[in-house]
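Asker: coordinates only, sequence not included:
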């Protein structure tokens, strides 16, 4: 069974021809589809969404023009009383949860999640992260959940 109507109108026939052309002549790369579905996937309705409230990355855009190392980038996300402070340096991420609490932290990317544990002081570290867009999904041991906005490396 197909999705095409038995007696298509001219507009429906044109739409079907264009879909066929794009599907065979210029298909969307699988990695782009996966990233799109990941970005638009169903949100955790019980979890808090932490928006970016501070990013020092814009302040240091010219710092490495003459060949020096770019400084660590500091990002702060907030959702109500919960806060996540990150230091991003190359492929390493250091983080602090506030209020401090143990949690499972998944650093999500197009390559899949990289899961680490935050200690009793809310500190965590993730190494060898892929370049590109990342976000954190935090599951506190007490049951609260938090997801940050996407941010680029």
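Answerer: Now that the structure is in, tell me what you want to look at. These numbers were taken from a predicted model, which means no experiment stands behind them. Numbering: from 1, shown residues only.
Asker: CA atoms for contacts and neighbours, from now on please.
Answerer: OK.
Asker: could you point out which element follows the longest helix seen in the chain?
Answerer: The longest helix of the chain (DSSP state H) is helix 10-25. Note on helix 10-25: by DSSP states H and E, the next helix or strand toward the C-terminus is helix 30-40.
Asker: ok now that following helix, how far from the chain's centre?
Answerer: Using CA atoms, centre = their mean, to the nearest Å, the mean C-alpha position of helix 30-40 is found 11 Å from that of the whole chain.
Asker: residues contacting it, please?
Answerer: Contacts with helix 30-40, where a contact means CA atoms under 8 Å, 6 or more residues apart in numbering, come from residue 110.
Asker: structure two is appended below for comparative analysis:
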């Protein structure tokens, strides 16, 4: 009897493939939470500010000119730059006691209605009159910044893993 003559053989085969794949190469534990957060936090009308530099990469490190000190990857400190939708965001990420602290500077963005989104949560970001902000006690993982430009346009940075 051929396979196509046995009802449901395709369903059984797919179920077996799923079982084997789940046993040999399971998805990362935080994948489902990150996917749900990304879907729930989508804003189809927002402009995207793209990651234009990351000091953890060789190309990104060449773009940064040190002001206070070199980014120190050994101690867990690096720089991220985003641009788009009329805003620029510079963020210094620093590992502190198993959590992350973000020091940032926004240009072209309103000081109100600014949030940092992580997988499963969002945190209000208090931006001062000069565009500076600090967000502490962030768990490592995917993040993005959501704010409004000074023209009132909603802008979201690309997701980046910190």
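Answerer: Structure received. All values reported here derive from a predicted model rather than from experimental measurement.
Asker: report the TM-score for the pair.
Answerer: The TM-score (TM-score structural alignment, normalised by the length of structure 1) is 0.70; 141 aligned residues with a CA RMSD of 3.3 Å.
Asker: who are the packing partners of the longest helix of structure 1?
Answerer: Using 3 or more CA pairs under 8 Å, 6 or more residues apart in numbering; DSSP states H and E as the contact test, no helix or strand touches helix 10-25 of structure 1.
Asker: tell me how many other residues surround residue 52 of structure 2.
Answerer: 13 (other CA atoms under 10 Å).
Asker: tell me which stretches of structure 2 form helices.
Answerer: 9-24, 31-40, 58-63.
Asker: do you know which of those helices lies nearest residue 129 of structure 2?
Answerer: helix 58-63 (26.9 Å; CA to CA).
Asker: list the residues that contact residue 7 of structure 2.
Answerer: Contacts of residue 7 of structure 2 by CA under 8 Å, 6+ apart: none found.
Asker: check contacts around the alignment partner in structure 1 of residue 125 of structure 2.
Answerer: By TM-score structural alignment, residue 125 of structure 2 lines up with residue 116 in structure 1. The neighbourhood of residue 116 of structure 1, defined by CA under 8 Å, 6+ apart, consists of 104-106, 124-126.
Asker: repeat the analysis, applying 7 Å as the threshold.
Answerer: For residue 116 of structure 1, the contacting residues are 104-106, 124, 126, by CA atoms under 7 Å, 6 or more residues apart in numbering.
Asker: strands - which of these land there?
Answerer: Judged by DSSP state E, the contacts of residue 116 of structure 1 include 104-106, 124, 126 as members of strands.
Asker: go through these and name the one nearest residue 10 of structure 1.
Answerer: residue 106 (48.9 Å).
Asker: state the distance from that closest one to residue 33 of structure 1.
Answerer: Using CA to CA, to the nearest Å, we find residue 106 of structure 1 at a distance of 21 Å from residue 33 of structure 1.
Asker: these two: which is more packed in?
Answerer: When neighbours are counted by other CA under 10 Å, residue 106 of structure 1 and residue 33 differ, and residue 106 comes out ahead with 20 against 11.
Asker: so what's that one closest to, chain neighbours aside?
Answerer: Distance criterion CA to CA, 6 or more residues apart in numbering; nearest residue to residue 106 of structure 1, sequence neighbours excluded, is residue 115 at 4.2 Å.
Asker: my guess is the one you found meets residue 103, correct?
Answerer: No - applying CA atoms under 7 Å as the test, residue 115 of structure 1 and residue 103 come out as separate, 10.5 Å apart.
Asker: out of the two, which sits in the more crowded spot?
Answerer: Neighbours around residue 115 of structure 1 and residue 103, counted as other CA under 10 Å, are more numerous at residue 103. The numbers are 24 against 15.
Asker: so what's the more buried one up against?
Answerer: With CA under 7 Å, 6+ apart, residue 103 of structure 1 has these contacts: 117-118, 138-141.
Asker: what does it align to in structure 2?
Answerer: Residue 103 of structure 1 maps onto residue 112 in structure 2, by TM-score structural alignment.
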